[in-house]
Structures are given as structure tokens and as C-alpha cells.
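K.L.:
got a structure for you, letters missing:
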């Protein structure tokens, strides 16, 4: 094997599988598929493999290859249809068509396998619009979605409502630090979310019986780790003894944030000057605390995103999982690490001033619509509503995701480890 190009061209990867079990009964739920490059090459580990593909601009193609090879291996084993297969997905792969030579096996998996697609916090933060479209398409096929490495990054907690996962995978480090305050905060937030949504909690990295017991105290019902089996070839026969349930995701609300909130909350009229204090208060919430929330804002015109505002948003984005500033003329990345978009003069968002904050334990939305006054800028009037209803805030925030352009990726390697 001469280089990474030859490896990808020859589809020369293999898949190993690690079992997922019911922590209460020991029943087999399914397996996670984990990619390996050729042994004896610099690309055997998934980190090295994907780093090399990323360096030559073929990461998304490699991602399709890894999934197709995993599906081919699974289908060749003629598995029990009740088994659930966890397969990773790179963030940008959803925007790239499947290579022609892999299309048949991807389609066969779609019709014959119960798949849970694993995504990470960075997937949402890098390309929220693409990931929302991808997960919607996956669910239309009857597949599930898992949010991986929850707790490894504080931002993953704030992003759970946006992906609405069927499975929440607790990062393995939590089992090793069960008495740490950070672990307690993560477990509380995940437990509350799972109770309200019906999501299943899965604990990774279980290596001992004590780890398994700790995982159950954290609310996990499914376990994965060396205690149950190391990654390896599929055994024969491959049969399930328990079935993982999928949940019904909430329907996407139609309309803009103002329209969504105004249907449920009273609307009041006031001036821009009066709204500024509310807006700053919500921005302050986004920059406060050890569990940084998502911040999504609409500024109407790019000129309202002043240099001082830009500096605030850069500071917030350095610590928050997802920050966006939308407005005519702002472009796809109006400040480093801040998502934006390009929309025209007739876009309905151009008339709105929105500030939406979603965190693990807090949610708030200020939504306002310009009534079209002329005259001094600070005296322009807006119809507005303010809500702290979590479900309503999340609905308003999710309505903005399709507008967001991707931002430059941070070169983390989480999705294909194992």
C-alpha cells in the first residue's frame, strides 16, 4: 500500500465489531462497527486513517467507504433483523453524494438493517444545517441517531435537543470520575433529557463489573466496553436477545422564530431602545457558566452586527458549542467561529430581531419583528415576545438551523475511534 489515495481507491479498510448489551440482563442488543486500516501500514488506526484522508481532501469519501464496508460485512453474516448496528458518520459526509460503486450496498443496508448513526458534538457545531438534513433523512428510513461522547465536551449537553437522539452515549471518562462535580452535572442533564424525550442512555468504556454498576447508577441501560467484549470479527450466528427501541422525534416547526413563538405567547410592541437591554441580558446568559449554551441571533442588517457585538460573539463562540449571527450582508462566517448565512432582501428573517439561548438547564428566546417605522434607529418599533418555555425555545432555535452555513472544522478525531 503506497499511499492513502491507493488505500481509498482500493476500499482497503476492514471493520471490527464491539457488542452492546443490556446492563440489567446481559442480553445482546447489537454491535458498534469500528473501522481499521490495513495492518502494518501507517493508517491502521482510525485516527491516523482519517487524518491522512483529511489532509488530501478525501475524508468524506473515506467515510462512505467505511460505512459501506461495515454494511457489506454485516449483510454477509445474515444477521438477525432485530440486531441494532451503530455506525459512525463524519460531519460533512451528508453533503457529499455516495460514490457510485458503493450505492448498491448502502441501499441494501437501508432496506435490511436496523442502523443507528452516531454523530458527535463537533458534527452539529461544524455543520448544523447539514446534520439536521441528514438526520431527518436517516429517520425517514427508519434508522436511529446516537449522540456520541456526551460529557467529553461541555457543549454536547446543550446540543442534545437539536439532534433529539434515540441514544445518548456517555463518554467513558465519566465512569472513571463518578464523584467529580462535572460528572454529576452531566449525569443530571442527560437523565433529565432522557426522561423527557424517551432516549436511551448508553455507557461506553465499561471494563469491569464495578464500571457496569456505576453506569447503572448514572441511568445507563446499555453498556459497551472490554467487560463485554473487545472489538473483533462478528461471531456466527449473529442473533439478538433484546431489541433497542427508537423514539419518535418532534416534528420541525414551520415558520420563523417570531412566528413560532407568537403563536403561543402574547406579543407586545416596544422600541428598539427598550429591546436592547433584553437582548444583552440573553447574550450574557450565553457567556456565563461552566455549561455553555447555544446562542442563535438575527440582526436584520449586517450593520447592526457592530465591531463591539462581533467581539462579544467571538468571545462567546470560543466557549460555546454553537453560535450564529444572521443578517443581510453578514456572510457565512461573520466572525471567527460564528455561523452566518447569505440571504436576500425578501427573506422573512430580514424583518426579525431574535436572540435565542439553549443550554442544559436554561432556555430563553427574545423574538421580535420590525413594524416598518422610519426615523431615528433607536426609536424604531418592534412587536416582540419573550419566552422561557424550553420546548418552545428549542422549536424556535431548530427553525434557524437550516439557514446556517458550515464553519471551518476543528481537526478533532472522535467519530471513528474504538
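P.N.:
Alright, I've got the coordinates. Nothing here was measured: the structure is a model prediction, and the numbers come from that model.
K.L.:
From now on I want contacts and neighbour counts done on CA atoms only, so please keep to that.
P.N.:
Fine.
K.L.:
could you list every residue that touches residue 19?
P.N.:
28-32, 224-225, 228-231 (Cα atoms under 8 Å, 6 or more residues apart in numbering).
K.L.:
before we move on, what SS does it have?
P.N.:
strand (DSSP: H, G, I helix; E, B strand; the rest coil).
K.L.:
Next secondary structure element downstream of the strand or helix carrying residue 65?
P.N.:
Per DSSP states H and E: residue 65 is located in helix 59-76. Sequence-wise, the next helix or strand downstream of helix 59-76 (DSSP H and E) is strand 84-88.
K.L.:
What helix or strand is the closest residue to residue 42 other than its chain neighbours located in?
P.N.:
Among residues not flanking residue 42 along the chain, residue 48 sits closest, at 7.0 Å (Cα to Cα, 6 or more residues apart in numbering). Element membership for residue 48 (DSSP H and E) is helix 46-55.
K.L.:
Could you pull out the buried residues of that helix?
P.N.:
Residues of helix 46-55 classed as buried: 46-53 (neighbour count, 16 or more other Cα atoms under 10 Å).
K.L.:
And that helix, what does it pack against?
P.N.:
On a contact count with 3 or more Cα pairs under 8 Å, 6 or more residues apart in numbering; DSSP states H and E, helix 46-55 meets helix 4-9, strand 28-36, helix 59-76.
K.L.:
hang on, isn't residue 323 packed against residue 313?
P.N.:
Yes. Under the criterion of Cα atoms under 8 Å, residue 323 makes contact with residue 313 at 7.4 Å.
K.L.:
Can you show me the helices along the stretch 201-350 of the chain?
P.N.:
209-217, 257-262, 272-286, 307-317 (DSSP state H, counting those that start in this stretch).
K.L.:
let's bring in a second one:
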């Protein structure tokens, strides 16, 4: 016991601590937005690991001293390395409540080493009961008054994380790694993280997913819409921080998704671009003041150097901030305008569809009224929220003109447009034609309202298994649906759709008909017949065959042929129509290929 006490005192007296930095990644911009400062003890010491180090310090009532030493060493190293991104510094709420806690000590350290407080996020970690929320709230307010932002660490691991979140209203909240590990295979964890993201959006808070170790975990949190991530998948903590994230950690499909043609001829970011001449981030504040003074219509100034945007200056914010200072232009006039930049601007590729731009901005809950539009990462111009809203509204109205009134899914016009776009861009896709079996007899017996419910059940089954990232669903009339699959696992999705529909359909029949396996009613000739339960038939055209077609008309013909074959099979079934090219003439022939495992999926 005494040996450990001597060891921790020797470390504190000799300042024998080494800061490490782990990058925090902006998933929207695919780059490092900040670093978490982490501490290690001497490599030859039993207190090398942070767990042993902090546990021992707590045991001997040295937690406050250790924490401030960690803070000093981390800030000094951050300043020496001239890091431009934000620094996340860990702080224990219990330490904040200790009598020896010195208010303003962190600000004094930053001033000593020349670090802007706006670069620092105080990361509060809470693993033990702490009931004094008033002091916690006052501490957070005190830090913010000095220019710090607040992050709440390990949400879900502490005793009162949600209460603290509501009390402190932090700018960032970090989800405990327990909920990130394996979340792609765990519906409970997925729902938990989705809920946290939803709450964060409503509270204007950014979520950071900690502990990402695999590509699957990364894809899952990105799909949820989380804006920031941290973990070994990107980089481990290092003494010399990683300066740039290798693009290989971002799967190709995520990097290039926005470059595929938008649905229904939707406009892209380039269509709302404003060509605003940028200025250098080194421009003096007084020169910026003159620009605004001589141009009353100028409201936005992008900061660009070497074709890379580093910030956006908004007229109202600039003037308010400048003249809120006691000495205003006299004090700040010679400083570069980059000192007025608080956040890295959101950059959107010119080819990103408007709906995806809207989703990205919504997930970030940014207060900025504008964003940068880029071409392969280089500055092109500015997009504004007002222009985005106007274009998105126009697009939604246009889509609604062709939507099916029952399911609100796109009709034949936008579906045909989408097919033609994919063909023109030579992007592989498969095509599915979904049709109900024994639907008319069901309508005759149960009524049209019940029939509408089944049609909506088909739409639900399709939307559950085909996300906007993996395809487009259309309702072209009656009980006919179309799915354009842009994913590689289209066949598996179809099989899952059929299985889902098979399990759903009994709920629309009475017990007698379920037991009988169908209904007795008249056929079209007026004869009494037995009709099995409603089922779903799918005619499919594979990606190789769609790629050989000239237009949506050719694909529709192949899909209709496949659907007719599928309907000859009892129960929920599918049939694939594969079109092969004749080598000698280059003409297209239609050839049907069967597979017992692929045709008749479920009865």
C-alpha cells in the first residue's frame, strides 16, 4: 500500500505523465475535428494504465491534484504541437466539487500556453452517484462563460447520465462504447443509439460514438446519422497525433453514394449554388469590415485558401461580435479574420442530391444559415438554407404529383425516370415486379377497405426491407409494386420480403378461413371455387440483364415475363428473368433460368 502511495507521489512530483491524443472524426466531412487528450503513467510503472493511475490517486485522495496535472501536461503538449483541431479534456464532476478545486485554473493554463478557450471542450465523466446537480449546472455555466464547450462522456455508463444531460445541456454527448460494440447485430443497442441521436437532434447537441472498432459498427452509426465518431477503427491514441485520416476507413459505397444519380431527376447541391467570391483567412478584420461597409447586400463571406474552405463569416454575427467588445475594431482590427471562425464549415459535394443535403443538415442541427459546396473537395460556392428549403419543397411537390394516393409511394413516371437515369449512368441495378395472388377474391369477400389494408401491408413489407440507400420502391397502381434494387443483396432482400409478407397475411383473415387455408367464393365465371390465402409473386430481372437493356420499356417487358412465371408457382414465390447476349450477332435474347431454391421461396 505504501509502495503505491510513494509511486503516485513520485509521479505527481516529477510530472511523470505522458499525454496521448486520439482523433475524433467528423463523419459528415470525413476528417478529424478534434482530439481527446488521454494520459499514461511511466511505462515501467504499475500505474502506467489510466485505470490504475486514477484508481490509486482516488485511493490516496490525490484525484484533484492528478487531474490538474493531467490537464496542464495535455494543454502544454497540445500547444507545443500547434494542433488546430479542438481538444477534449476529461474532467470528473466529483473533482469539480472538491474543496481544493480552483476556479479558473484551466483558463490560466490556456493563457500561459497561448491556447484559445474556444478550442477546448470540457469532457465531464460521471461513474459514481452525484446528486448536487445545482453545482454541476453552475460549473458548466462557469466553463461556458470562459468560452468552453461541454461534452458529457460515457452516456449510458454512469448513474445519472440522462439527468445530467438534461441539467447541463452539453454541446456534445459521447455514447458509452458498450452500446457501440456489435450494435449492427443487436436490435436493442441499435434502438438505444437511435433514441440518443433523436434526443440529441431535438436538444441541438452533437453525438460522438465512442469505441468503434469494426467497419460494420462504423456503417451502423453512420446510417443512424451520428455526426462524430471515435475508436480504434480510425486510430489508437498516440503521443504524436495522427494528422489525417486515411480515406480507406470510409467504405467506397459511403464515399460515393451521393454521386449516383438522384431519384426522380432530383436536383443536386450544384443547382442551388451561389457564386460568392471568397477571401483569405489571413484577411484582417478591418478589411472585412470595409467589405461589409461598402457592400450592403453582402451577407456571407467564405474563407478559402488554396481552394480549401476554412470558415464562413456571416455579416450579422460578425458585426455583433465585433462591437460587443469594449474596444471593437481598435482592438481586433489588425487580427486575421480566421480568429472569428468558431466552427469548421459544413462542406457538401456538388453532386449530392438535395434530399441527402437536407438529411445531413438536419442530423447536425447546425445554426449556420449557409454551407460550402465543393467539387472534389475544392471550393465552388455557397449554399444557403433558404435556397435548400425552397428547392426541396419544389421537389417534394413535384414528387407528390406522381405519388400513389393510397401508399404515397412514387408512381410509374418517377420510377421510369429513375430506371433511365441508372441506365444512362451505367450503374448496375436489379428490378423487381411485385404482384398479389388471389387478391380479387379476397376483395369480394372482405371488402375494398380490407383490400386496401393488404396493399398497405405490401408497401410496409417493402419499405422495411428496402432502405433509401439500397433502392427505390414504387406503387404503379392497384396491387402492382416495383422495386429498383441498387444493392448487391437484392435476392436476399426479396426472400425476406416474401417471408415477412407470408407471416403478416393471416392477420387479415378470420380464424375459419385461416384454418381452411383460404376462402370459397365465385370466380370470374360465376363458379364457386376455393382460393388460397393472398400471396405475393415477384418477377425479377438481374443486374446483368438490366444492363443490356436500352430503356425502362425493355426492363418492364422482362419483369412482366418473370412475374407471369412466378404467378404460376403456388404461394409466395419469385422468378428471375435473365437476358443473355448472343456472341455472334450481338442481338439480345431472352432466356429463362430456374433454380428451385430461388423460385419458390415460401408457401
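P.N.:
Good, I have the coordinates. None of the values given here were measured: they were computed from a predicted structure.
K.L.:
ok, back up a step: would you mind finding the most buried of the helices of the stretch 201-350 of structure 1?
P.N.:
helix 257-262 (a mean of 22; mean count of other Cα atoms under 10 Å).
K.L.:
And the aligned residue in structure 1 for residue 146 of structure 2, how far from residue 247 of structure 1?
P.N.:
Correspondence of residue 146 of structure 2 to structure 1, assessed by TM-score structural alignment: residue 141. Between residue 141 of structure 1 and residue 247 of structure 1 the computed distance is 14 Å (Cα to Cα, to the nearest Å).
K.L.:
Which one's more surrounded, those two?
P.N.:
residue 247 (17 against 13; other Cα atoms under 10 Å).
K.L.:
Could you pull up the residues touching the more buried one?
P.N.:
166, 197-199.
K.L.:
Map the residue nearest to residue 42 of structure 1 across to structure 2 for me.
P.N.:
Residue 48 of structure 1 maps onto residue 52 in structure 2, by TM-score structural alignment.
K.L.:
Please tell me I have it right and that match contacts residue 46.
P.N.:
Yes. The pair residue 52 of structure 2 / residue 46 is scored as a contact, 7.4 Å apart, by Cα under 8 Å.
K.L.:
what's the distance between residue 275 of structure 1 and residue 390 of structure 1?
P.N.:
Counting by Cα to Cα - residue 275 of structure 1 and residue 390 of structure 1 are separated by 21 Å.
K.L.:
Can you show me the strands along the stretch 401-550 of structure 2?
P.N.:
430-437, 471-477, 480-485, 518-522, 528-532, 535-541 (DSSP state E, counting those that start in this stretch).
K.L.:
of all those strands, which lies closest to residue 389 of structure 2?
P.N.:
strand 471-477 (22.8 Å; Cα to Cα).
K.L.:
Quick one: end-to-end length of stretch 159-171 of structure 1, please.
P.N.:
Using Cα to Cα, the two ends of stretch 159-171 of structure 1 sit 15 Å apart.
K.L.:
Ok, stretch 418-435 of structure 2 next?
P.N.:
20 Å.
K.L.:
Pull up the aligned stretch in structure 1 for it.
P.N.:
Under TM-score structural alignment, there's no match for stretch 418-435 of structure 2.
K.L.:
would you turn the buried residues of helix 46-55 of structure 1 into CSV with distance to residue 238 of structure 1?
P.N.:
Output for the buried residues of helix 46-55 of structure 1, formatted as CSV (distance: Cα to Cα, whole Å):
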residue, distance to residue 238 of structure 1
46, 25
47, 28
48, 30
49, 28
50, 29
51, 32
52, 33
53, 32
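K.L.:
Which of those sits closest to residue 397 of structure 1?
P.N.:
residue 50 (31.9 Å).
K.L.:
Tell me if I'm right that that closest one and residue 61 touch.
P.N.:
No. Taking contacts as Cα under 8 Å, residue 50 of structure 1 lies outside contact range of residue 61: 10.4 Å.
K.L.:
Which neighbours do those two have in common?
P.N.:
With Cα under 8 Å, 6+ apart, residue 50 of structure 1 and residue 61 have no common neighbours.
K.L.:
So the spatially closest residue to residue 194 of structure 2 that is not a sequence neighbour versus residue 355 of structure 2, what's the distance?
P.N.:
In space, and not counting its chain neighbours, residue 194 of structure 2 is closest to residue 224: 6.3 Å by Cα to Cα, 6+ apart. Between residue 224 of structure 2 and residue 355 of structure 2 the computed distance is 16 Å (Cα to Cα).
K.L.:
So for these two, which residue has more residues nearby?
P.N.:
residue 355 (20 against 16).
K.L.:
my read is the more buried one is in a strand, agree?
P.N.:
No. Going by three-state DSSP, the assignment for residue 355 of structure 2 is helix, not a strand.
K.L.:
check contacts around the closest residue to residue 116 of structure 2 other than its chain neighbours.
P.N.:
Distance criterion Cα to Cα, 6+ apart; nearest residue to residue 116 of structure 2, sequence neighbours excluded, is residue 110 at 6.8 Å. Contacts for residue 110 of structure 2 were tallied using Cα under 8 Å, 6+ apart; they are 75, 116-117.
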